[in-house]
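Engineer: Could you look at this predicted model? Sequence included:
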Amino acid sequence: MTASPSPTPAPALWVLLDATAAALQAVRAGQSGTAALDTVDASLRPGVRALLFQALRHLGRAQALRRALAPRQPPARVDALLCTALALAWNPEQAPYAPFTLVSQAVEAAKRSPATRAQAGFVNACLRRFLRERDALVAATDRDEVALWNHPAWWIARLRRDHPWQWQQILQANNAQAPMALRVSKSKSTPAQYCQALAAINMEAYPDGDSGVVLRRPLPVAQLPGFADGVVSVQDAAAQMAAPLLLQGLDARQPLRLLDACAAPGGKTAHLLEWAQALGAPWQVTALEMDASRAARIHDTLRRLRLQADVRVADAGVPADWWDGQLFDAILLDAPCTASGIVRRHPDVRWLRRESDIAQLAVLQARLLGALWPLLKPGGRLLYCTCSVFRAEGQEQVQAFLAHNTDARLAPSPGHLLPANPDKAGALGDNAAGEHDGFFYALLHKAA
């Protein structure tokens, strides 16, 4: 009889902290959190991801504490290790391990890593002082707005201007962990049925909206019932609004031409096709993505869901390169943006963005709107959306478009959906806990 293999021992905490500090250093150097985690050993990645995301959610506080402990900035890797430990340990109620354990293991990481070994004594002195004076240090950093809200100063000021009544709620929501939300394929199941399938494997969930399900705790996609068979997809509740908003009022019996102009990774394209499949509608869906590697993800998404679309690698803003001259009945433009509405899921975004990005992206959004509007049939509709809470990428962008296009009319639309504003007109139902990301939606009708 063959002996079963012994379980792989869990990695030491100092190993995880060292890898987390390396990832944080990469993010501070301008790399996305996803790219930084891709370089981490697969056996460490789940633990490092959890620690990195928590560190990023408390980085403003950690940086203020590090400055109080060491006004002169240390080398980048040493600074990253200090900020990692301080971000994880400053609040004992939220710390993943006891603060004393985090400090001792961070010091161990400093001793063992060639990148920090020479500064191990400095790391030890700073973190031991933090343990002794934690309450006084935290109280002193409370006066620092960046430490208090864990967002860059310009981001806080922009939200205060754009949303004077909700800016604090938005920042608080951004610092929380987002729930895992799913979209159930309309032709294969219902939210209620899928919740029963989850209950059968002891997973708590509840229906949310027309096709949504929210898990009480996250689950690897491979363990989701029916995931491999296309029964369900991972998609936030706010993003699930796109397909029904665009399709409402269209005659499903007609052979409609639909365009998803910035389609990767394919979630909204798939949702459009699931509606067509459920209705037995003869619709043609074209999906564009200018980056070939991201376009491959659309193919992967559609393959798993057993759906078909005309996927093209092309710039939606240059129709001469891809358009066949036939007008579309409906266009979905999920435009490139700052991603300021999905900070709960991507806590690195707030530290990677610069305020100048907003104006640059607004120019790109306006270019895409201007290029795609002539491709729409009279009487057709274009749904403009961004996963942003900044008005320059939402309300102000659409107002400028309407001022320059007299054949466009703004239909009733949700407008800005804020992650902590469940009372917003047009927000999703049963949203008392703000269970969706920040988004903007504007449905534009073209005069017949």
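Structural biologist: On my side now, so go ahead.

Engineer: From now on I want contacts and neighbour counts done on CA atoms only, so please keep to that.
Structural biologist: Fine.

Engineer: Strands of the stretch 251-400 of the chain, start to end?
Structural biologist: In the stretch 251-400 of the chain, the strands defined using DSSP state E, counting those that start in this stretch lie at 257-260, 284-289, 310-313, 328-334, 376-386.

Engineer: What ranges does the stretch 301-448 of the chain have for its helices?
Structural biologist: Using DSSP state H, counting those that start in this stretch, the helices of the stretch 301-448 of the chain run over 349-352, 356-372, 395-404.

Engineer: okay, these, which one's buried deepest?
Structural biologist: helix 349-352 (a mean of 19; mean count of other Cα atoms under 10 Å).

Engineer: looking just at contacts, which helices and strands does that one meet?
Structural biologist: helix 13-28 (3 or more Cα pairs under 8 Å, 6 or more residues apart in numbering; DSSP states H and E).

Engineer: roughly how far out does the helix it packs on sit from the chain middle?
Structural biologist: 21 Å (Cα atoms, centre = their mean, to the nearest Å).

Engineer: Then stretch 389-399?
Structural biologist: With Cα atoms, centre = their mean, you get 19 Å for stretch 389-399.

Engineer: need the next SSE after the longest helix along the chain, C-terminal direction.
Structural biologist: Counting residues, the longest helix in the chain under DSSP state H turns out to be helix 120-141. Going down the chain from helix 120-141, the next helix or strand is helix 145-149, by DSSP states H and E.

Engineer: Please identify the buried residues of that next one?
Structural biologist: 145-147, 149 (16 or more other Cα atoms under 10 Å).

Engineer: ok, of the residues you listed, which one's closest to residue 67?
Structural biologist: residue 147 (11.3 Å; Cα to Cα).

Engineer: what's the closest non-adjacent residue to that closest one?
Structural biologist: Once flanking residues are discounted, residue 147 sits nearest to residue 61: 3.8 Å by Cα to Cα, 6 or more residues apart in numbering.

Engineer: buried set for the helix or strand encompassing that neighbour?
Structural biologist: Assigned by DSSP H and E, residue 61 belongs to helix 59-69. Using 16+ other Cα under 10 Å as the burial criterion, the residues of helix 59-69 that qualify are 59-66, 68-69.

Engineer: and the comparison structure, right after this:
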Amino acid sequence: MSRDVRAEAARIIAALLEEQGSLARLLPKAEDKVEERDRALLRELCYGSARYAPRLQLIAAKLLRRKPGDTLVSALILLGLYQLEYTRIPDHAAISATVNAARSLGLDRATGVINGVLRNALRNSEQLQRKLSGNPQFSSIHPAWLQQRIKAAWPDRASGIFRANNANPPMTLRVNTCKISRADYLQQLAETGLSAEPCPVSPVGITLVEPVSVGALPGFTEGLVSVQDESAQLAALLLNPLPGEKVLDACAAPGGKSCHLLEQQPTIELSALDIEENRLDRVRENLDRCGLSAQLICADASAPEAWWDGQQFDRILLDAPCSATGVIRRNPDIKLLRRDEDIAELARLQGEILRSSWGLLKPGGSLVYATCSVLPTENSEVVTAFIAETVDASDNTPELLNGKSWGEKQPVGIQLLPQNSGGDGFYYALLSKAE
């Protein structure tokens, strides 16, 4: 029996508020529980409520006498406010459907509160906007701690980062040039009626004018293309493996960069490592679809003694675990899941994995350190500290990539900031190990 779509959305938002999962993990299970026709609405409600949560939480706080004791009630209020503020759903329908969702969740006692808050929000919308407009969390639509960190790191660029993080992301493809040229694939898209443009830096990247389901992409199931942001595509370009080299993708899931490395240089001997077996399943699926193969290793990159065979690698890609503050537009639940205190712990882990990985690299080899963060604490500061303590490590990050300028030069490495019509926020440093 299918469930109420708003009740399912409220369950997911409540889980996010309690830090009990992510959209990527919770949504697929919930989609199976609602009618197929409601799945797009479920995604819209969950992604939208998470994207605008920092602002909606301030509105809710103004309208509530006290914080609800049940997280599901808080989730329903956020869900209702999102519908009123940011969707075309008629106001009366948004309110009544949200109240009905509360009933279907067994929250009959809370229906009066939910109804009252939503009706007051509707009545006093302009007044609330005026009262809250001076609040940086309200204007940036980012939690206060993250707004402050981004503004401190990028004072002249912060407003652009906030706008990009709050926008819907572009859909970008990576062409498998082992099977088809970018020009020929652009032609196939045009013949299918899909408008697209080549990416400015990645020689295999294409951005669609309008996103579509992967089923609408010609040759997707045959591995002609994969969905991958342009900034992420630059990892393989920067690592630039040579034929026959032994290469490690140290934090490989979901496998986009592993596939790209093999498409770029099919004769490399690639090991793809990740700490979780279910995440390696995603790597395996992507490799199989693209007709590629690699050695998959389920292990902790920071503890190589448990899995490494002693044979050093020519090149290593270390896409380190991070705050993901450069990909918020694709993962807006980061606004609810991440905390200020996480950043120092992530930086410590990143340094640990970097030091462990360095011992696996041959003298004369190259390592690309990458994150999808915009915070220097996780990026240039980690790499600067590592170089200072590592006598055989040096920064060799090029200012031009594919002959083009490609980001903001940092004390060490290059920072890419999220762009409204361009790539996600990524940091890269190409490190060389002395002979």
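Structural biologist: The structure has been received and is ready for your questions. Treat the numbers as computed from the prediction; the structure is a model and nothing was measured.

Engineer: Can you calculate the TM-score here?
Structural biologist: Here the TM-score for the pair of chains, by TM-score structural alignment, normalised by the length of the second structure, is 0.90; 417 aligned residues with a Cα RMSD of 2.2 Å.

Engineer: Tell me who's in contact with the aligned residue in the second structure for the residue nearest to residue 147 of the first structure.
Structural biologist: Matched to the second structure by TM-score structural alignment, residue 61 of the first structure sits across from residue 55. Residue 55 of the second structure is in contact with 137-139, 141-142, counting by Cα atoms under 8 Å, 6 or more residues apart in numbering.

Engineer: circling back to that earlier point, now the residue nearest to residue 147 of the first structure: how far from residue 442 of the first structure?
Structural biologist: As judged by Cα to Cα, to the nearest Å, residue 61 of the first structure and residue 442 of the first structure stand 36 Å apart.

Engineer: same check, this time on residue 16 of the first structure
Structural biologist: In terms of Cα to Cα, residue 16 of the first structure sits 44 Å off from residue 442 of the first structure.

Engineer: ok, now residue 327 of the first structure?
Structural biologist: 20 Å.

Engineer: ok, these two, which is more surrounded?
Structural biologist: residue 442 (23 against 18; other Cα atoms under 10 Å).

Engineer: and that one, what pairs with it in the second structure?
Structural biologist: Superposed on the second structure with TM-score structural alignment, residue 442 of the first structure falls opposite residue 429.

Engineer: same thing with residue 367 of the first structure?
Structural biologist: So, by TM-score structural alignment, residue 367 of the first structure is matched to residue 352.

Engineer: can you pull the contacts of its match?
Structural biologist: The neighbourhood of residue 352 of the second structure, defined by Cα under 8 Å, 6+ apart, consists of residue 302.

Engineer: Quickly note the distance from it to residue 301 of the second structure.
Structural biologist: 9 Å.

Engineer: What of residue 230 of the second structure?
Structural biologist: In terms of Cα to Cα, residue 230 of the second structure sits 25 Å off from residue 301 of the second structure.

Engineer: between the buried residues of helix 145-149 of the first structure, which is nearest residue 250 of the first structure?
Structural biologist: For those, the nearest to residue 250 of the first structure is residue 149 (44.0 Å; Cα to Cα).

Engineer: Correct me if wrong: that closest one contacts residue 174.
Structural biologist: No - applying Cα atoms under 8 Å as the test, residue 149 of the first structure and residue 174 come out as separate, 9.4 Å apart.

Engineer: Can you tell me how far the spatially most central residue of the first structure is from residue 350 of the first structure?
Structural biologist: With distances taken as Cα atoms, centre = their mean, the residue of the first structure nearest its centroid is residue 342 (3.7 Å). Distance, residue 342 of the first structure to residue 350 of the first structure, by Cα to Cα: 10 Å.

Engineer: swap in residue 145 of the first structure?
Structural biologist: 15 Å.

Engineer: Residue 334 of the second structure touches residue 340, doesn't it?
Structural biologist: No - Residue 334 of the second structure is beyond contact range of residue 340, at 11.6 Å (criterion: Cα under 8 Å).

Engineer: Figure out which of the helices of the stretch 301-448 of the first structure is closest to residue 334 of the first structure.
Structural biologist: Nearest to residue 334 of the first structure, of all these, is helix 356-372, at 9.4 Å by Cα to Cα.

Engineer: Tell me the mean distance between the closest one and the second structure once they are aligned.
Structural biologist: Helix 356-372 of the first structure: mean distance to aligned residues in the second structure after superposition is 1.1 Å, counting by mean Cα distance after the TM-score superposition for the first structure.

Engineer: okay, the angle between that helix and helix 395-404?
Structural biologist: 40 degrees (axes from the mean of the first three to the mean of the last three Cα atoms, to 10 degrees).

Engineer: Please compute how far helix 356-372 of the first structure lies from its chain's middle.
Structural biologist: The answer for helix 356-372 of the first structure is 20 Å, by Cα atoms, centre = their mean.

Engineer: Could you tell me the angle between that helix and strand 376-386?
Structural biologist: Going by the same axes, to 10 degrees, helix 356-372 of the first structure makes 160 degrees with strand 376-386.

Engineer: What about the aligned residue in the second structure for residue 113 of the first structure, how many residues nearby?
Structural biologist: Taking TM-score structural alignment, the alignment pairs residue 113 of the first structure with residue 104 from the second structure. Neighbour count for residue 104 of the second structure, taken as other Cα under 10 Å: 14.

Engineer: go on, residue 99 of the first structure?
Structural biologist: Neighbour tally, residue 99 of the first structure, other Cα under 10 Å: 21.

Engineer: And for residue 121 of the first structure?
Structural biologist: 13.

Engineer: With residue 376 of the first structure as the reference, measure out to it.
Structural biologist: Following Cα to Cα, the distance that separates residue 121 of the first structure from residue 376 of the first structure is 66 Å.

Engineer: Identify the residue spatially nearest to the residue mapped onto residue 393 of the first structure from the second structure, adjacent ones excluded.
Structural biologist: Counting by TM-score structural alignment, residue 393 of the first structure lines up with residue 378 in the second structure. Spatially, and ignoring its direct neighbours in sequence, residue 378 of the second structure is nearest to residue 347 (5.0 Å; Cα to Cα, 6+ apart).

Engineer: what's near enough to touch the one you found?
Structural biologist: By Cα under 8 Å, 6+ apart, the contact list for residue 347 of the second structure reads 322, 377-378, 382.

Engineer: Quick check: the aligned residue for residue 382 of the first structure in the second structure?
Structural biologist: By TM-score structural alignment, residue 382 of the first structure lines up with residue 367 in the second structure.

Engineer: Roughly how far does that match sit from residue 264 of the second structure?
Structural biologist: Applying Cα to Cα to residue 367 of the second structure and residue 264 of the second structure gives a distance of 17 Å.
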